[in-house]
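Colleague: coords please:
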Amino acid sequence: MTLSIAFDATPLLIPRSGIGSYTLELLRAYDKLEHTLRLTMLSNRPLPAPLNLPHILQKTLPFPSRWLWLHTKFSQAIQAGDYDLAHFPNNSAPLNLKKPYVLTIHDASLYRFPECHPWQRKVTIKAFLPAAARRAAQIITVSDHAKRELMHYLNLPESKFTVVHEAAGEQFRPIQDPQQIAALNHKYNLPAHFILSVGTQEPRKNLPRLIEAYAQHIAQDRHLKRYKLLIVGGNGWGQATLDAQIERLGLTKQVIRLGFVPDADLPALYTRASLFVYPSLHEGFGLPPLEAMACGTPVLTSLGTAMEEVCDNGAAFCDPLHVEDIGRHIATLLSNGEQRLDLRQRGFQTTARYSWQRTAPETLQVYANVLASKRHPAHNQHFQPASHPLQISKSYD
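Modeller: Got it, this is the predicted structure:
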């Protein structure tokens, strides 16, 4: 008997956020494994093509609102279908689902920094998250930092959580093809030298302080002002404030906002950057710094966040709440080629610790443990109990 897993694939819809990258890389890794599961991606709109996931089924259940779809169409499909388990990778799950489910909660930012989220997110996610977390058979989170915070804010025991780290995708590596770099330069009209920041443009990403730090320490420095600030990422909310700030500071020619950039262009963009800066106020993992390090780009990121755990000694760190500290670190790194080269080498060592080839089997093992705990003979026939590793044949090239 083949076990069937339903997977909420709506994070794959464009524009794709960090959670979308997590979802896509996890599904890509599943697709390369030999296992006994039937995986089905469900979404409320057609997924962008091509996803290149030939071994994973795809089903569209049309509905305009993703949130309402989750609690109606998706829930009804799971209840009526022959699914054994559902996985929700984006911090929310339907409260009326009777079948077991795994819930990935990426961070506790809704509790730590509620002012950095729009009211719609507070209503649709924060209000329902405690109940969804309690009802989940198991919660996956992406760092020990996130687990500790979620245990505190959700008042749940440690046994409810499994930490499964993310990783940079295999495509994130230094791009050395001159033609590919030239094509990228032409496509985006890139400056010769630039600082890069990547992430959905919303208050939690702390872009106003980054822009202020750039204005104070880089734009007015006669040795460093040749470095432009390139901001990449889909519009979340609050972007109008950024535009006004850039104009007020007279930086319209020095701060370049590219908006959403397709995943295929990101490795070359990271490679071209002189420095990657990610001063986010709060992350559960912080995937962009790891992607930048995998491409050989020195990274400056935030103290007091999960990035300290994830990036370890592969990055430089600053206080994200202090403009002076952000700016001073940027200026120091841009002025010191040896330090940037050292960070590049240490970044490669750090990213080698993380792999979707480990993340995917570890996530499947969570499914195994949940289904084994139900003590159904069919489940135990296909999965080993929690005390034993899940036997999966790897088919990575």
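Colleague: alpha carbons only for contacts and neighbour counts from here, please
Modeller: OK.
Colleague: where does Asp325 sit, in terms of helix or strand?
Modeller: Asp325 belongs to helix 323-335 when assigned by DSSP states H and E.
Colleague: name the residues of that helix that are buried.
Modeller: 323-324, 326-331, 333-334 (16 or more other CA atoms under 10 Å).
Colleague: stretch 206-223 now?
Modeller: Those would be 206-219, for stretch 206-223 by 16+ other CA under 10 Å.
Colleague: ok, stretch 69-80 next?
Modeller: If you call a residue buried by 16+ other CA under 10 Å, then stretch 69-80 has these buried ones: 69-71, 73-75, 78.
Colleague: now render the residues you listed as CSV, adding distance to Cys116 and secondary structure.
Modeller: CSV is the format used below for those (distance: CA to CA, whole Å; DSSP: H, G, I helix; E, B strand; the rest coil):
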residue, distance to Cys116, secondary structure
Trp69, 25, helix
Leu70, 24, helix
His71, 25, helix
Lys73, 30, helix
Phe74, 29, helix
Ser75, 30, helix
Ile78, 33, helix
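Colleague: ok, back up a step: could you dump the buried residues of stretch 206-223 to CSV with distance to Leu24?
Modeller: Listed next are those as CSV, based on distance: CA to CA, whole Å:
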residue, distance to Leu24
Asn206, 25
Leu207, 26
Pro208, 29
Arg209, 31
Leu210, 29
Ile211, 31
Glu212, 34
Ala213, 34
Tyr214, 33
Ala215, 36
Gln216, 38
His217, 38
Ile218, 36
Ala219, 37
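Colleague: to compare against the first, here's the next sequence to fold:
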Amino acid sequence: MSGLLVDDRYRGAHGIGRYAREVLGRLDRDWRGLELDGTPYSPFDAFRALPDLAAGSVVYSPGYGALVRAPRQVLTIHDLIQLESPWPGRAKFLAYYGGPVRRVVRRAGIVLTVSETSAEAIRRWLRDDAVDVVNAGNGCSAAFTPDGPREVASDPYVLFVGNVRAHKNLDVVLRALAVTSGIRLRAVVPAGESDQVRQAAERHGVEARVDVVSGVDDARLAELYRGAAATVMPSLLEGFGLPALESVASGTPVIHWAGCRAVAEIVDGHGPAMTDAHDAHEWAAAMTDAAASPRAVDPPRGTYDWDRTAGIVSATLARAGG
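Modeller: Coordinates of the predicted model:
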């Protein structure tokens, strides 16, 4: 095989899966899928056998899964959050990024990412000025607009979209909910994490006011954003923060922690910034204010566009020889 090959195993409703769907469908270059089995997220996948690739072939991955046997591979590293995970789990990520990922990136001489926050983190991690770190940005589905149906609820609710990983900081929202009244939480999480959210809500005594939602498409998610008093995004660290973008694009403010730079850049005044990521009373006050006085925010214009992102990715792959 020669030309541009794509590791097209990145699928799903999560951030990288959605990024892959939007970008791959817009590439202006002819490409073929590698047709690999298994998961690109396994460290052992990095050393797998590949189809017979010509020396000039370029492999593109819309995620961070390295393939060390590819002649040249361009990765999209969305963030380096895994390198901040707790011990001892962090050890395997340090080995994986320090080994296969760094090797692939340096050999390609180019790596893509989705925000300037992530670009700066990748440059610090690589410590190699010969590698061009390209911020291709991110896009937002056309479904996320203030116009359209909205969720109708008997009680005001705040919306959380994400997962239960520690850096998402869902716990502060549950603790805040416990010191409020008349407000519900709707948590959109992967189906496999639904029970964890319910159990956490039960520990905080708020299970009766937490609705867990999974498996929604963009149209349904947009309805949930529009119907919310606010979206809560208490993340401690993000490479981009897609739920924040989707929320403001839908006209709904975002309650967030000021110290999470990537999210703060996206929100850009379209929602209250908390000074303390873990102060449940500060979060509770912001949630109460949002429920008592709902307001719409103006969506960003022209900044986050999938066509623009796919164009930068296409141009970068052309430079890499794909």
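Colleague: what's the TM-score here?
Modeller: Between these two chains, after superposing, the TM-score reads 0.86 (TM-score structural alignment, normalised by the length of the second structure); 317 aligned residues with a CA RMSD of 2.9 Å.
Colleague: related to what we said a few turns ago, out of the buried residues of stretch 206-223 of the first structure, list just those in helices.
Modeller: 207-217 (DSSP state H).
Colleague: about what we covered before: equivalent range in the second structure for the helix holding Asp325 of the first structure?
Modeller: Alignment note (TM-score structural alignment): helix 323-335 of the first structure is matched to residues 280-292 of the second structure.
Colleague: centre of the chain versus the matching stretch, how much separation?
Modeller: 25 Å (CA atoms, centre = their mean, to the nearest Å).
Colleague: and stretch 249-264 of the second structure, by the same measure?
Modeller: Counting by CA atoms, centre = their mean, stretch 249-264 of the second structure comes out at 13 Å from the chain centroid.
Colleague: repeat that for stretch 147-160 of the second structure.
Modeller: Between the mean C-alpha location of stretch 147-160 of the second structure and the chain-wide mean there is a distance of 22 Å, by CA atoms, centre = their mean.
Colleague: and the corresponding residue of the first structure for Ala143 of the second structure, what does it touch?
Modeller: In the first structure, Ala143 of the second structure lines up with Gln171, judged by TM-score structural alignment. Residues near Gln171 of the first structure by CA atoms under 8 Å, 6 or more residues apart in numbering: Pro267.
Colleague: go on, the one 3 residues further on?
Modeller: By CA under 8 Å, 6+ apart, Pro174 of the first structure lies in contact with 267-268, 271, 294-296.
Colleague: SS state for it?
Modeller: With DSSP: H, G, I helix; E, B strand; the rest coil as the basis, Pro174 of the first structure sits in coil.
Colleague: roughly how far apart are it and Thr351 of the first structure?
Modeller: Counting by CA to CA, to the nearest Å, the gap from Pro174 of the first structure to Thr351 of the first structure is 13 Å.
Colleague: give the intersection of the neighbour lists for the two.
Modeller: With CA under 8 Å, 6+ apart, Pro174 of the first structure and Thr351 have common neighbours Ala294.
Colleague: which of the contacts of Pro174 of the first structure are also in contact in the second structure?
Modeller: For those, the aligned pairs still in contact in the second structure (both residues aligned by TM-score structural alignment, their matches' CA atoms under 8 Å) are 271, 294-296.
Colleague: noted, bye for now.
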